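1. sequence and predicted model, in that order:
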Amino acid sequence: REVIDAGGSAWTEPGAVWTNGPFVLERWTHNREIILKKNPLWYAADSVRIDRIRFAMFADTATALDQYQQGNLDSLDPYGGLTPTDFEQLREDPFLSKQMQITPTLCTHYYGFNTTKPPFNDARVRKAFSAAIDRETIVSASVKLGEPARWFTPPYVFASVEKSDALGIAFNVNQAREFLRQAGYDKKKLPPITVGVNTNDTHERIAESLVQMWKTNLNAEVSVKTTDWKNYLQNLRDDPPQIFRLGWCAYFPDAANFSESVFRSGSLENFTRWNNPQFDRLVDSAAHESDVARRRAQYRR
């Protein structure tokens, strides 16, 4: 806190920011590059073989990919904007395909419901919209990377629940319609619904696929509203739409960083505005539990 108070808006700049890892921030030329240098005070500094790391920033993906192909970059971050089409082309390239490495990440992309706005203040409606999503098709046709998720925490992080067909809400159109019927929407029509998405070709394509699924499976009228990233985040903080797209990448590989950070009431990242005291007690208890099996059982609940 004292670092932020002392540094103000510049607290993340070199010489001001505090870090405790194998590298420290040496230089940050905004919108151009970040230079990290080896931290001689790190506890295992002798094991660090790299003296400096340069992160280059580019305005567009095409330039970054061109720089990689010219040999000016050692690696290309998949979160730098590579599209599914880019990945397909790289897979088909006889040279670049051998350099491509696909590994799990500590990230989950999701569509959240604002639980304070109708009709999603009713859990049955939320379940209906979830059960109406064919996640396999979304991944295979729109994303072409990753794996379908029926619960929030990736199964390979510490203390996460293991994969099971019994968890989450499976794609089931009949069940989705039954959830809506239970919520009273067999006799009345769903209100107009807006899904918010930050401007991005892939995200927009996924959103349009979801809109079509909800129309086909639930006869729901859903419109997509796209906003640039900066204003999109501000909108989420001020007044989240009925449905919104977002992702969460953990700061450390533990189930606590997914469950607590995104869904605990009072969390700054809880844009769903969901509030469940029992859930809060469970994640608080799990966070203090040292036995992995007991922690996993609590997260499973």
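-> Happy to help now that I have it. Nothing here was measured: the structure is a model prediction, and the numbers come from that model. Numbers count the residues shown, from 1 in each chain.
2. hey, let's count contacts and neighbours off CA atoms from now on
-> Fine.
3. quick one: the helices in the stretch 51-200 of the chain?
-> 61-69, 84-92, 123-131, 135-137, 173-182 (DSSP state H, counting those that start in this stretch).
4. tell me how far the second one lies from the chain's centre.
-> Averaging C-alpha positions (CA atoms, centre = their mean, to the nearest Å) puts helix 84-92 22 Å from its chain's average.
5. next one for the comparison:
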Amino acid sequence: MPRRVSLFLLLIALAPLGCRPPSPRAERQATHQAVINLGTDPRTLDPSLATDVASARALLFFQRGLFMLDDEGKPRPELAESWEVSPDSRIYQFKLREAYWTNGQRVTADDFLYTWTERVLNPEFGAEYAHQIYNYIAGARAYYENPELGTETVRVWALAPDQLYVELEHPTPYFLELLAHHAYFPVCRAMDEQNADWARRAETYVGCGPFVLAEYQPGARIVARRNPQYWNAAAVKMEQVTLRMIEEESTARIAFENGEIDATEGVPRAELDSLRGSEALAFSTAFSTYYLNLNCQKEPLRDVRVRRALALALNRREITEKVTRAGEQPAFFISPPGLYEAPPAPTFADADFDEARRLLAEAGYPGGQGFPRLRYIYNMTDTHQLIAQVIQETWRRELGIEMTVENQEFKTLIENRRQGNFDVARAGWVADFPDPLNFLEIFASDSDTNDSFWRDPAYDALLFQARAETDPDTREAILRQADLYLIEQMPIVPIYIYSTPYLRDPALEGFHLNPMAMFDPVRLAWRPPPS
């Protein structure tokens, strides 16, 4: 669609309705409903199994934890009514507020205990975020590695139906932020023991969040209706929110212009200039990094010289200024610099093609001679496709390396990454909690999110030291060292720090992405029309 026409349609969609028939958006406003595009299809609506951003965003409609993160990424109490912390900052005791599951049963401390020990920490259950618990709660790692020890090894107790006791391995200054992550969300024990597949269908789904799952069509739509049993139901303004899964940015943009959806993340980069200045356009600057996974269990990517050659032979500034064009910053580490008081300085130059060619020749592939064709996989968006094409052409031109690029649905991409069915794979990480350790732990040897299949005991030791260190300055120095070590070994290729454009109707309040790229559905509301 020509740019001038698309801008005209956008202005029409946002203009006063005048004498025309009510638009779908106006009808939704009148009935307190909204339609939001998630982009990709959530992998699951089970909080213990979720790993992707789409699942995490959808879950906030239906599930809650002890804490939530506000617009600034600060923790605020949700299911926790109050809490006490021991003088050594290792013991937390929480009093739960009166909250109910959608099946009418009360949320209890036993639901938390059951979820953490019988589900997330059970290796057979397959929770990829188990490390979010066993790296912090005392006894959890021992149980995870040897379940025969029994769940009583984990230092968590339900002292009473509304009293939860948690003992940490080490003082963790960001523990309340961790508790806002869906890996720590409880599930209804009674339902889970009765039906292990409860999260697959709307008819059996049980949650404790501000909305009830009314309809679930994977790949198409999720319908959330206001939950009258939610503990803070009076604060919920929307009666119904429909979540769509339109992956192509151009298709989602047209749906927005036509009034079919009210908010969507991701804008075709060719449309950005025409949209600048529009009230509908906003930008998310979450703590998040766009990078490439290199499959370190495959030759020739097992060779660090090859990995470094690929990383050096990219022009990040060209990608951010000519392709993405949304204010992204070139990345030279996995951790966004904003997470450090004093971030590490880059150790390699952007677009250092001479050094890249030298390293490739040293590894036995001068001018790319004898180098096998690589396979690059990415998920379906206009922006990912453009980036893949730039990388493909740059490595061919500068290194003599040929690469096949393959477009996949998001779920297929995730599965292929998990199975190691790739050479190079598009990846991105959005902070679960605002700390560099969250990014660095991705690549720990025992991490289920380590899709580069890189293992290094020296790196693992640095992460262990960082978790145990209580002095903030010393701890940050260790984290910087880990970031530097990771980039020296280069199992991943950092590309840029995200700045993501998104569209939302100016009258829609509450669709604000916090530093973890999440929004609280409770705050969604239509601004009253001017009188």
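-> Good, I have the coordinates. Computed from a prediction, not measured in an experiment: that's the story for all the values here.
6. sorry, back to before: now the helices of the stretch 51-200 of the first structure in JSON lines, with mean neighbour count and distance to S209 of the first structure?
-> Below are these laid out as JSON lines (neighbours: other CA atoms under 10 Å; distance: least, CA to CA, whole Å):
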{"stretch": "helix 61-69", "mean neighbour count": "16", "distance to S209 of the first structure": "24"}
{"stretch": "helix 84-92", "mean neighbour count": "14", "distance to S209 of the first structure": "15"}
{"stretch": "helix 123-131", "mean neighbour count": "22", "distance to S209 of the first structure": "13"}
{"stretch": "helix 135-137", "mean neighbour count": "15", "distance to S209 of the first structure": "9"}
{"stretch": "helix 173-182", "mean neighbour count": "18", "distance to S209 of the first structure": "15"}
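7. so which of these is nearest P192 of the first structure?
-> With CA to CA as the criterion, P192 of the first structure lies closest to helix 123-131 of the helices of the stretch 51-200 of the first structure, at 13.5 Å.
8. counterpart of V143 of the first structure in the second structure?
-> By TM-score structural alignment, V143 of the first structure lines up with T324 in the second structure.
9. correct me if wrong: its match contacts T383.
-> Yes. Between T324 of the second structure and T383 a contact is recorded at 6.8 Å, counting by CA atoms under 8 Å.
10. which one of those two has more residues nearby?
-> Between T324 of the second structure and T383, counted using other CA atoms under 10 Å, T324 has the larger neighbour count: 24 against 19.
11. how about TSV for the helices of the stretch 51-200 of the first structure, with distance to A220 of the first structure added?
-> Listed next are the helices of the stretch 51-200 of the first structure as TSV, based on distance: least, CA to CA, whole Å:
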stretch	distance to A220 of the first structure
helix 61-69	35
helix 84-92	28
helix 123-131	9
helix 135-137	18
helix 173-182	11
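12. how about stretch 149-157 of the first structure: buried residues?
-> Using 16 or more other CA atoms under 10 Å as the burial criterion, the residues of stretch 149-157 of the first structure that qualify are 149-150, 152-157.
13. quick check, nearest of those to I53 of the first structure?
-> Lowest distance from I53 of the first structure to those (CA to CA) belongs to V157, with 26.5 Å.
14. does that closest one touch N257 like I think?
-> No. V157 of the first structure is beyond contact range of N257, at 9.9 Å (criterion: CA under 8 Å).
15. and I254 of the second structure, what does it touch?
-> Taking CA atoms under 8 Å, 6 or more residues apart in numbering, we find I254 of the second structure in contact with S6.
16. now do 10 Å
-> 1, 6, 9-10, 260-261 (CA atoms under 10 Å, 6 or more residues apart in numbering).
17. for those, which two are the farthest from each other?
-> Maximum distance among the contacts of I254 of the second structure (CA to CA): 18.7 Å, for M1 and I261.
18. those two - which one has more neighbours?
-> Shown here are M1 of the second structure and I261; by other CA under 10 Å, I261 has more neighbours (24 against 8).
19. need the contact list for that one.
-> So I261 of the second structure contacts 24-25, 34-37, 242-244, 252-255, 503-505 (CA under 10 Å, 6+ apart).
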